[in-house]
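*Asks:* below is the structure, and that's it, no one-letter string:
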């Protein structure tokens, strides 16, 4: 029997896009013959991964998982929204979220971890899913949030099934207070974040470059209005405060009552609970955020189909 070397497995994986364990098995089943191994993978529906991996994956699902003092979000992309309704895909996304929690949000660690019930790593299973689902499947990103003592509240907007949907949110609240009350507050804050999409928890955490860019724009705008320097500076400071109220969570107006600032909402809750509450942070993952979708006109689409 031919020796199955790492170099052979690597070459087969590069040529087919199939998972590492699948490549190793294919070579073993075919006495190390590369071409026969490729045919074996093709017959198993696994060799299509490489071709499909070049297609834009901007749909899919966000999955969430949570435990004692920790919450995670993971985004898994597909090519079409139809796949999000596929139960096999949904279960895969849930598994990715659980593995992300075990890895505490470390992407590389999670991808290199053995997939439960599978024959390889999470990365291998993702490649195998391409053949199973018939579309490009990408585990795109994951993030974790901790609060100890305290809670990490979660919310899934537009949930397709339990634990998976289009927008996932985590909110970390550090406190010695009653966990049920903290969770109730966290759930409301999570829903608020899903709706408003803040850029930072506090003004101190907002990227200085973003603030400077906004300030420069407002100064130029004020100068063009012909105002004096003193009036222009006051105008800018007022508009910067308004900017903060739009993009900083603590400065935003609570969407549930439409009048109280989030910082005050947390302060009021701390008094009710009888224990200080610290907003540790938040995370918000929206499906497809930042992915440039490929647009094709009808003529190009017809030509592509005809050529395939």
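*Replies:* Okay, I see it. Everything numeric in this text was worked out from a predicted model, so none of it was measured.

*Asks:* rest of the way, CA atoms for contacts and neighbours
*Replies:* Noted.

*Asks:* isn't residue 281 up against residue 201?
*Replies:* Yes: checked against Cα atoms under 8 Å, the pair residue 281 and residue 201 is within contact range at 6.1 Å.

*Asks:* quick check: the nearest residue to residue 161 once chain neighbours are set aside vs residue 60, distance?
*Replies:* Sequence neighbours aside, residue 90 is the residue nearest to residue 161 in space, at 7.6 Å (criterion: Cα to Cα, 6 or more residues apart in numbering). As judged by Cα to Cα, to the nearest Å, residue 90 and residue 60 stand 9 Å apart.

*Asks:* the two: which is more packed in?
*Replies:* Neighbour totals were compared for residue 90 and residue 60, and residue 60 leads with 28 against 24 (other Cα atoms under 10 Å).

*Asks:* settle this for me: residue 112 is touching residue 121, isn't it.
*Replies:* Yes: with contacts counted by Cα under 8 Å, residue 112 reaches residue 121, the gap being 5.4 Å.

*Asks:* so between those two, which is more surrounded?
*Replies:* In this comparison of residue 112 against residue 121, neighbours counted by other Cα under 10 Å, the higher total goes to residue 121 at 19 against 13.

*Asks:* ignoring the adjacent residues along the chain, who's closest to that one?
*Replies:* The shortest distance from residue 121 to any residue other than its chain neighbours is 4.1 Å, reached at residue 114 (Cα to Cα, 6+ apart).

*Asks:* what number of residues lie near that neighbour?
*Replies:* Residue crowding around residue 114 was assessed by other Cα under 10 Å; the count is 16.

*Asks:* take the one below as the second:
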């Protein structure tokens, strides 16, 4: 399997204008007929996404398929930042982190937002957050975790008051593990992403928030099969 990324397509999608703050998934069929302009030594000029994928497959000698695509949109005072991991060449990688940062004040420095946004995108790749904020974790999921932690704590035989403290402590750790704003910053674990945004807001003189984020990894969601699997199951898919 070789690293294949539709990141040029992603950049094109990210530049499209769309209302509101969205993470909009595209089915491959929607993207395949899209016309794009490529600037690459081996692939240049105007073509369709379908033809570009076919050309890439021929170049790498693999069965390459376009499996999915996403669009993030932001406000007029926001930026979309990205980070690619395991990147053999520009625009190609196995894992991508994408994030939108938005400032309330139009005078805020977009360069500062891009700088911090790229760093948080790298953090997203490394830390694998599942939610943006604690409020976005469903009540059912929180209660399920709480029940699991309570069962574990009760097995310690400690008093009920101590058990409740243990449960709340483990629930706090759960949020720090899966919620982006609560996670410790991988570049500096003495702070978290929420504090990083607060510091950025002070730097640019405007409140800065995260609109949304995506983490993508080549092959995620594809069921792993034995070497005798059907050819399409082992196709390189971004």
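*Replies:* Received, thanks. Here the structure is a predicted model, which means the values were calculated and not measured.

*Asks:* and for the second structure, the residue most distant from the center?
*Replies:* Of all residues in the second structure, the one whose C-alpha sits farthest from the chain's mean C-alpha position, using Cα atoms, centre = their mean, is residue 159 at 41.8 Å.

*Asks:* any idea what residue 157 of the second structure aligns with in the first structure?
*Replies:* Structural alignment places residue 157 of the second structure opposite residue 226 in the first structure (criterion: TM-score structural alignment).

*Asks:* show me where the second structure has its helices.
*Replies:* Using DSSP state H, the helices found in the second structure span residues 7-14, 28-32, 49-60, 110-127, 139-154, 160-178, 193-204.

*Asks:* buried deepest among those, which one?
*Replies:* Here the criterion is mean neighbour count by mean count of other Cα atoms under 10 Å, and of the helices of the second structure the winner is helix 110-127, at a mean of 20.

*Asks:* matching residues in the first structure for it?
*Replies:* Residues 179-196 of the first structure are where helix 110-127 of the second structure aligns, with TM-score structural alignment as the criterion.

*Asks:* just to revisit the earlier point, what strand or helix carries the residue nearest to residue 161 of the first structure?
*Replies:* Assigning secondary structure by DSSP states H and E places residue 90 of the first structure in helix 87-102.

*Asks:* next, the angle helix 122-133 makes with that helix.
*Replies:* On the basis of axes from the mean of the first three to the mean of the last three Cα atoms, to 10 degrees, helix 87-102 of the first structure is oriented at 170 degrees to helix 122-133.

*Asks:* what's helix 87-102 of the first structure in contact with?
*Replies:* The contact list for helix 87-102 of the first structure (Cα atoms under 8 Å, 6 or more residues apart in numbering) reads 61-66, 70-76, 83-84, 106-107, 110, 113, 122, 133, 142-144, 161, 163-164.

*Asks:* again with stretch 168-186 of the second structure
*Replies:* Outside stretch 168-186 of the second structure, the residues touching it (Cα under 8 Å, 6+ apart) are 123-124, 126-134, 145-146, 149, 190-194, 196.

*Asks:* repeat that with 6 Å
*Replies:* Under the contact criterion Cα atoms under 6 Å, 6 or more residues apart in numbering, stretch 168-186 of the second structure has outside partners 123, 129, 130, 131, 132, 133, 191, 192, 193, 194.

*Asks:* so it matches what in the first structure?
*Replies:* Mapping stretch 168-186 of the second structure onto the first structure (TM-score structural alignment) gives residues 237-255.

*Asks:* what of stretch 201-219 of the second structure?
*Replies:* Per the alignment by TM-score structural alignment, stretch 201-219 of the second structure matches residues 270-288 in the first structure.

*Asks:* distance between the ends of that stretch?
*Replies:* Between the opening and closing residues of stretch 270-288 of the first structure there is a gap of 36 Å (Cα to Cα).

*Asks:* ok, and what's touching it?
*Replies:* 58, 166, 167, 168, 169, 170, 171, 172, 173, 174, 175, 177.

*Asks:* can you pick the most crowded of the residues you listed?
*Replies:* Each of the contacts of stretch 270-288 of the first structure was scored by neighbour count (other Cα under 10 Å); the top score is that of residue 170, with 33 neighbours.

*Asks:* residue in the second structure paired with that one?
*Replies:* With TM-score structural alignment as the criterion, residue 170 of the first structure lines up with residue 98 in the second structure.

*Asks:* residue contacts, the nearest residue to that match once chain neighbours are set aside?
*Replies:* If you skip the residues right next to it in sequence, residue 98 of the second structure has residue 82 as its closest partner in space, 4.5 Å away by Cα to Cα, 6+ apart. Residue 82 of the second structure makes contact with 97, 98, 118, 121 under the criterion Cα under 6 Å, 6+ apart.

*Asks:* if we use 8 Å, what do you get?
*Replies:* The contact partners of residue 82 of the second structure, by Cα under 8 Å, 6+ apart, come to 96, 97, 98, 99, 117, 118, 121, 122.

*Asks:* of those residues, which stay in contact in the first structure?
*Replies:* Retained in the first structure by both residues aligned by TM-score structural alignment, their matches' Cα atoms under 8 Å are the following of those: 96, 97, 98, 99, 117, 118, 121.

*Asks:* now render those as a markdown table, adding distance to residue 56 of the second structure.
*Replies:* Supplementary listing: these in a markdown table, determined by distance: Cα to Cα, whole Å:
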| residue | distance to residue 56 of the second structure |
| --- | --- |
| 96 | 19 |
| 97 | 23 |
| 98 | 24 |
| 99 | 27 |
| 117 | 30 |
| 118 | 27 |
| 121 | 27 |
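
*Asks:* what's the most distant pair in these?
*Replies:* Taking every pair in these and measuring Cα to Cα, the maximum separation is 13.1 Å, between 96 and 117.

*Asks:* ok, residue 59 of the second structure to residue 4 of the second structure distance?
*Replies:* Applying Cα to Cα to residue 59 of the second structure and residue 4 of the second structure gives a distance of 12 Å.

*Asks:* ok, residue 160 of the second structure next?
*Replies:* 53 Å.

*Asks:* and if you look at residue 171 of the second structure?
*Replies:* Residue 171 of the second structure sits 38 Å away from residue 4 of the second structure, taking Cα to Cα as the criterion.

*Asks:* residue 124 of the second structure now?
*Replies:* Distance check for residue 124 of the second structure against residue 4 of the second structure: by Cα to Cα, it reads 20 Å.
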